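Enquirer: Show me the folded form of this:
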Amino acid sequence: MMGPGSPPRKVGWGEDLDVESTHLASPTDDILYNSSRVAPTTNVRGPTLVKPATVSELPTLLTKIQPGGGSIRRESVGNRRSSATRRLSTSISAALLPLPQTKSVYLQLLFAGVVVICLVWTVWLIMLNTAPNYTVNRVMNTENFDNGVFWLFVDPSPYLLWLSVVGLSVAGIGYVAILVKMVARPKRRVSQAPGSLRSSPKIDATKNASESINSAKQFTRRVTSSAQLIMALAQTDSVSRQLAKLGMKIGDLAFETVLLIQILEAGSPTPIVAIFTIIIASNALACATTMFLPFQRIGLIETLVDLLFDLLIVVGCPMLVLVYCLSTFNFPRDKYAINHEVFPPGWFEQQASVVADPAQTAVIYKSLKSLRISSTLDFFARMGVQATLFLRLRHLVNLIQSPWKQRTCVYPRRRRSAAILFVVYAILLIVFVEESVRTSTIACDPHPECAVHARRWTILESASLTQCPCLMMIDRDIAPKSYAEWEQPLNVTAKVAQLATRGDLQTVQLTNRFLPVLPDELRRCTELRHLTLEYTHTQTLPDWFKGFTELEFLHLESKFTSPFVVLPDDIFRDMSSLTFIHFAGFVPMKRLPSFQGLTNLKSLTLAVFLLLDQLPAFDHLHRLERLLVTCVPILDTLPDFAPIKENLKSLILTDRGTWCCNGFLGECNLQHPMCQIHPLWGTPAATCLASDREKATPDTLALIEKYPDNICNGLLYPGSLEGPPTPATMDPCNGTLYRQCIDASGFESMCYNARFMGIACDTNPFPIKMRRYQIARGVGDPCNPEYEAWLGCK
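Expert: All right, here's what the predicted structure looks like:
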């Protein structure tokens, strides 16, 4: 080392100029610095051809290269171009230096956790698409509700199921590959030691230059190699590459916009819509902002920001939907448990839907369904954001393991047109969502029966009642207080027509409302999925009803005074999505339509068919899980149970069916109570089955033997089942539930709204026992000591 004032040390042609500099500089510094020592005489692009020097010219050449008697001073290389080159080499060297080992480990652990979360979420989505009812039951803790068929999700078509599983599996494999890449030992770029730098071919060539006429050629090659290195580094941050990344960003925002529109059209809760909108708008604004940030390593920041927003879209928002469903599902489990404890199997009160809030359940069902891939467009939108997230994660892992690959920037710097595009997009997106929410809410304000409406930008018309994009109409009176309300309920025909005009209705639930005929406007609602008509005075369905091919849930409950009489013969022919059927109170109906086409039916309930003597074949009900047949007193045979034996989880055949004792199961026993005159319905006594009639098949017998407690028992007697309300039974109650009343028979009686009928005096002991248990355990509605002291209320 030279001390202060020491004369500059003279070095030979091939010696190191500065040992300390050589020790501290990187190989890139060495290449770039040595390339800067030769100042070109002309400003030409590309490598300069150097004519070899002759022996006579060599001293002159050495004098030009080593001015001042052959001594080289570091400060002599102080021209502007050399200084700029050294600054460039220093910045490049700093960028190429690997991260400290401790920080790299922490980053890898952090991102490994992120990738694991993405992988677990993807696996859960695969389960949700392949076994939706099982998966949702596990998450929502509803396995015991209605024997596991409470949610009744429709199994996807084989094509869509295959598409979803393959796409999500590829995404999962990609996450696994990223984890493997993180765990595997990366190839690190190791700088050479000082000693190795001395003995490198490039240094040896420099040492031998003073002894060989070919040294100039070797030097030219080094200059050319340095130029090629700089060009390669410049290509990594080329404008074309940045523009391509910008195009990918625009495509990413396009996929996210499609998902946002689907959320708006599905009528998702306002908090979810707001959060999703803020994330997408922030994503666009963040991209515009980072283009103008004066940071040297802005590329890493841009990558991290993009990764954050992709994580929020792909994993964060769907998880938020799941958390919302879990937090808002307030099912009265204690009340449901008492109902199961008190009422016999198959009774109305044992159904989970009886105690669940229908609007809440419908919203949660739609929210959970939105997490599934339900269409081809949905598939491409989901896979698009999944692919973007995978590429971001892989790129970031590469940067952690190979910091020298980091680019200066991902997107073009200070590109005003692109930034303005993103800002305008964010503003338009916020305006679009705000107007969609605002105008649709105003359009639906006159219709409180509309429980859920699409968040759609609506052109408002003054005093119009047909502009609401309603998705769910729920209008129920589950406890009419007077006989007039029971017999003459509110007419909702016009209301249904108004809400169906736009063709958006997907759910219609009416209880104790007057709808004798389905309005023609309902025909426009081709996406109708849920229809519940309880005590609506409807007696038939129009022929165009078979056009509701997307129907999933059908619940029809008749009044005894105005029951359903007939259904179209081929009504179910194209209803492959139908999963739930509940028909009750069809007293005079003698024949049911064919079940052909019901390939996804999971729950079938048939109750109070007093004139029905035969059931349609079960040949297409391969996925049936729950079968309930009760109060069908003249049914003398059953269809073959072979098609349903694999998936059936609950079989309940209660009250009288003459098949129990007329020889269908083997021996004819007319002395059996089931074959006597029915004590409640007055049905005539049964006769033995004719010899030419088909008997029970082995599969039918095996399935019946599997459920002995639910088969051929529970014969109904007077007082054990509530009949239709009358003025004599409703007047003593005066519209008050659980009030003690006096029955003409002298039995203990209570005012009760059995099966959502009017509040009437009821001698059935099960509701009385249920209410006593509720009061004793503090479950259900708060008790009123004025009316319920006799039940234990204090």
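Enquirer: rest of the way, CA atoms for contacts and neighbours
Expert: Fine.
Enquirer: Tell me how far the longest strand seen in the chain lies from the chain's centre.
Expert: Once the chain is assigned using DSSP state E, the strand that runs over the most residues is strand 470-476. Between the centre of strand 470-476 and the centre of its host chain there is 23 Å, according to Cα atoms, centre = their mean, to the nearest Å.
Enquirer: which of the residues in the following helix or strand past that strand are buried?
Expert: Following the chain from strand 470-476 toward its C-terminal end, the next helix or strand by DSSP states H and E is helix 483-487. For helix 483-487, the buried set under the neighbour-count rule, 16 or more other Cα atoms under 10 Å, comprises 483, 486-487.
Enquirer: all strands in the chain, in order from the N-terminus.
Expert: Under DSSP E, the chain gives strands at 450-453, 470-476, 507-511, 530-534, 553-557, 580-584, 603-607, 626-630, 650-654, 740-742, 748-752, 760-762.
Enquirer: Highest mean neighbour count out of these?
Expert: Of all the strands of the chain, strand 760-762 has the most neighbours on average by mean count of other Cα atoms under 10 Å, namely a mean of 32.
Enquirer: hmm, back to that, may I see the strands of the chain arranged in JSON lines, with distance to residue 403 as well?
Expert: As requested, those are arranged in JSON lines below (distance: least, Cα to Cα, whole Å):
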{"stretch": "strand 450-453", "distance to residue 403": "50"}
{"stretch": "strand 470-476", "distance to residue 403": "52"}
{"stretch": "strand 507-511", "distance to residue 403": "55"}
{"stretch": "strand 530-534", "distance to residue 403": "56"}
{"stretch": "strand 553-557", "distance to residue 403": "57"}
{"stretch": "strand 580-584", "distance to residue 403": "58"}
{"stretch": "strand 603-607", "distance to residue 403": "59"}
{"stretch": "strand 626-630", "distance to residue 403": "60"}
{"stretch": "strand 650-654", "distance to residue 403": "61"}
{"stretch": "strand 740-742", "distance to residue 403": "81"}
{"stretch": "strand 748-752", "distance to residue 403": "74"}
{"stretch": "strand 760-762", "distance to residue 403": "79"}
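Enquirer: Next, the second sequence, to be compared with the first:
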Amino acid sequence: MLLAFTLSFLAMVYLTVVQIMPNWMANFMMGTATLDNGEFLLMSKPSQAIVVTSALMLSMFACLYLWLIVFMLSYNSETTVNNLARTPDPKSLSYRVMQKFLPLLKRIQAQTKRASSNTAAAVVSTPRNSSQTSSFGSRISSFGSQTSSFGSRTASRLISDFTSIEGTYHRYYDAVLDFPKLIFQTMSLSGYLSKGFPLPIIFFYVLPLGFNWLISFYRFQRNKPDPMLVVARVFYLFDLFFAVFAPIVMLLYSYYNFNMDRANFATREETLTPGSFDRIARLFADPIQVQMAKTSLANLQITGGEYILVKCFLNLLGIYKWKKYPHLHQDAEVSRMDQGVTHLQYLHVENDFQHSSLQYLPPDIFTEMHSLRFVRTGGASGLTEYPSLKGLHSLSTLVMSIVRGLKQLPNLDDLSGLTTLYIADAIHVHSLPSLTGLTSLKNFAIFRRNEICCNGWATGYCDLTNFQCLPRPNEPTVQCVSDRMPAEDLAVVERIDGFLCGTNITQDLEAPEPSLESTDGVCQGVLYRECYLNGTRGICYNGRMQVVHCDVFGEYEKMRRLQITRGVGDKCDPDVEAWLGCPNSTAHDE
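Expert: Below you'll find the predicted structure:
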């Protein structure tokens, strides 16, 4: 038991650290610090008040578990059992609880007071003389004192019957303390089932929970006293497991079942344009593993006031019960999501911008979605107005890709928690909104065609001969502007070494889009094959999780060459990838 309490103390210390540094702890546990610049798991960011309150609460529980250890080491078994068996102190917690919550006790007290007041009223209404009144009043006072004493003794005896180990109604007292946690644990199991948790976790949770219910019913049916507290200790060991260790066991399961080819993904980060689809690590990880790790870590984090109340109640109840039962240590289509969807955390919309572009999002779709952490709208060339981002203080990643229909980007002032901002193909946006409110920004990239990179706003000089501003059919002509990027916004980009109008892809987006010729004609579904499209050499690859087609941008070819050199990723086939440097197996063996 001392070991269990020591582990509980350490677990509370660990949970305190999780509240203060959730993202760092998640990256430390799962080894994801290098993925998506430390924002791979997108941990929740509760308010500062919640963080401080939960950290203080868990620190208090750590101290209470430490006090339990000292309590158990300081009292011998005989003294403890004798203290538990005797009538409780009227000033004790159990006495006050029973006074407050037992209707029967209240009824006895009310009847006693009513009888006393009725007798006193009768005396006042029929006095005969002063001496008789005085004498009778003395008798009434004596009777009232005896009645009060009788009520006190009755209340004490009733409390003793409930709280004493050998009490007549002690099993009901056990049920009052046991059922809240059992119900909460069963509700947790229901939540795990609805979320589709892996069978090993479900089995691991169901087995002790079933034993917990059986032991609880056994205790309720048991009439014999348990002075050695054997049944109580077995039950509360299971109780302690659910309260403290179950979330950590789930986290360990996630850790040992989480697989991510980091070396392979490193080649993507070194070769692909910052902000591109194929550089977002969480999109290429196993979604089940990611969600399992995310949920396991979220179970350790307190994100709302209601969770603080539940956690506080359950831990106080557990500590109180353990104090009452100490160890005897001498014993061996985007729908109208704005209507009712308020807890959404991830929104990823990806489209074929040529044939099925995103056309519309309600302007107020994000108004009540204060829990949003990740938003990506890809292929949104038909979108003419972007929804308001007001109030999204928890948003961590925002990607606006191929937003060719926009002339103005949304205000970013409320995105104080934003760490990643990527903008691609904003070809009609004359300037960016203020970036000074992005106090948590770590990653910034604006790439492909963007008017601000050649109209003078971002670079300080207008160059209409730049590839990004060349005239295109069915597009308005780019005009030079006199406004310039504010120095404070430029400082934000430079502070994080952001990608702003650097050397970029110099092909229009329509050119490399999959076609019958680029897919079936030259690739025929074979990855990494050498191909030629309009006289330009390329590589057959399924970028953005699309069909395998001939990509002539050059980035995927560079990425695959690096993977072959380092021996990571898919095993190379010399019959297909000799042009990429894949060694011939026969020559290699010789």
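Enquirer: re the thing from before, how about the buried residues of helix 483-487 of the first structure in a markdown table, adding distance to residue 542 of the first structure?
Expert: Rendered in a markdown table, the data for those read as follows (distance: Cα to Cα, whole Å):
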| residue | distance to residue 542 of the first structure |
| --- | --- |
| 483 | 29 |
| 486 | 25 |
| 487 | 24 |
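Enquirer: Now do the longest strand of the first structure: which elements does it pack against?
Expert: strand 450-453, helix 493-500, strand 507-511 (3 or more Cα pairs under 8 Å, 6 or more residues apart in numbering; DSSP states H and E).
Enquirer: Which part of the second structure matches it?
Expert: Residues of the second structure aligning with strand 470-476 of the first structure are absent, taking TM-score structural alignment as the criterion.
Enquirer: got the angle for that strand vs strand 507-511?
Expert: With axes from the mean of the first three to the mean of the last three Cα atoms, to 10 degrees applied, the angle from strand 470-476 of the first structure to strand 507-511 works out at 10 degrees.
Enquirer: Kindly calculate the angle that strand 470-476 of the first structure makes with helix 493-500.
Expert: Calculated by the same axes, to 10 degrees, strand 470-476 of the first structure forms an angle of 160 degrees with helix 493-500.
Enquirer: So which of the helices and strands packed on strand 470-476 of the first structure is nearest residue 157 of the first structure?
Expert: When these are ranked by distance to residue 157 of the first structure, counting by Cα to Cα, first place goes to strand 507-511 at 21.8 Å.
Enquirer: can you name the residues of the second structure that that closest one overlays?
Expert: By TM-score structural alignment, strand 507-511 of the first structure lines up with nothing in the second structure.
Enquirer: and that strand, what does it pack onto?
Expert: strand 470-476, strand 530-534.
Enquirer: for the shortest one, packing partners?
Expert: Spelled out, it's strand 530-534 of the first structure. Contacts of strand 530-534 of the first structure with other secondary structure elements, assessed using 3+ Cα pairs under 8 Å, 6+ apart, are made with strand 507-511, strand 553-557.
Enquirer: Distance to residue 648 of the first structure for those - can I get that in a markdown table?
Expert: Putting these into a markdown table (distance: least, Cα to Cα, whole Å) gives the following:
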| stretch | distance to residue 648 of the first structure |
| --- | --- |
| strand 507-511 | 27 |
| strand 553-557 | 19 |
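Enquirer: Minimum distance to residue 351 of the first structure: which of the ones you listed has it?
Expert: strand 553-557 (12.9 Å).
Enquirer: what separates the closest one from the chain centre, distance-wise?
Expert: 27 Å.
Enquirer: And stretch 160-169 of the second structure, by the same measure?
Expert: For stretch 160-169 of the second structure, the separation from the chain centroid amounts to 43 Å (computed by Cα atoms, centre = their mean).
Enquirer: if we take the buried residues of helix 483-487 of the first structure, which one ends up nearest to residue 368 of the first structure?
Expert: Comparing the buried residues of helix 483-487 of the first structure against residue 368 of the first structure with Cα to Cα places residue 486 closest, at 35.8 Å.
Enquirer: Please report how far that closest one lies from residue 750 of the first structure.
Expert: Separation of residue 486 of the first structure from residue 750 of the first structure (Cα to Cα, to the nearest Å) stands at 18 Å.
Enquirer: for residue 390 of the first structure, same thing?
Expert: Distance from residue 390 of the first structure to residue 750 of the first structure, counting by Cα to Cα: 63 Å.
Enquirer: can you check residue 792 of the first structure too?
Expert: Residue 792 of the first structure is 14 Å from residue 750 of the first structure, where distance means Cα to Cα.
Enquirer: same question, residue 137 of the first structure
Expert: Residue 137 of the first structure sits at a distance of 36 Å from residue 750 of the first structure (criterion: Cα to Cα).
Enquirer: What is the equivalent residue in the first structure for residue 4 of the second structure?
Expert: Using TM-score structural alignment as the criterion, residue 4 of the second structure maps onto residue 114 of the first structure.
Enquirer: burial count for that match?
Expert: Applying other Cα atoms under 10 Å, we find 14 residues neighbouring residue 114 of the first structure.
Enquirer: what does residue 117 of the second structure give?
Expert: For residue 117 of the second structure, the count of nearby residues is 12 (other Cα under 10 Å).
Enquirer: so it, which of the three states?
Expert: Per DSSP: H, G, I helix; E, B strand; the rest coil, the local secondary structure of residue 117 of the second structure is helix.
Enquirer: how much space between it and residue 350 of the second structure?
Expert: From residue 117 of the second structure across to residue 350 of the second structure, the span is 78 Å (Cα to Cα).
Enquirer: Please apply the same query to residue 299 of the second structure.
Expert: Residue 299 of the second structure is 30 Å from residue 350 of the second structure, by Cα to Cα.
Enquirer: Residue 368 of the first structure contacts residue 324, doesn't it?
Expert: No - the pair residue 368 of the first structure / residue 324 is not scored as a contact, 9.8 Å apart, by Cα atoms under 8 Å.
Enquirer: Alright, calling it a day.
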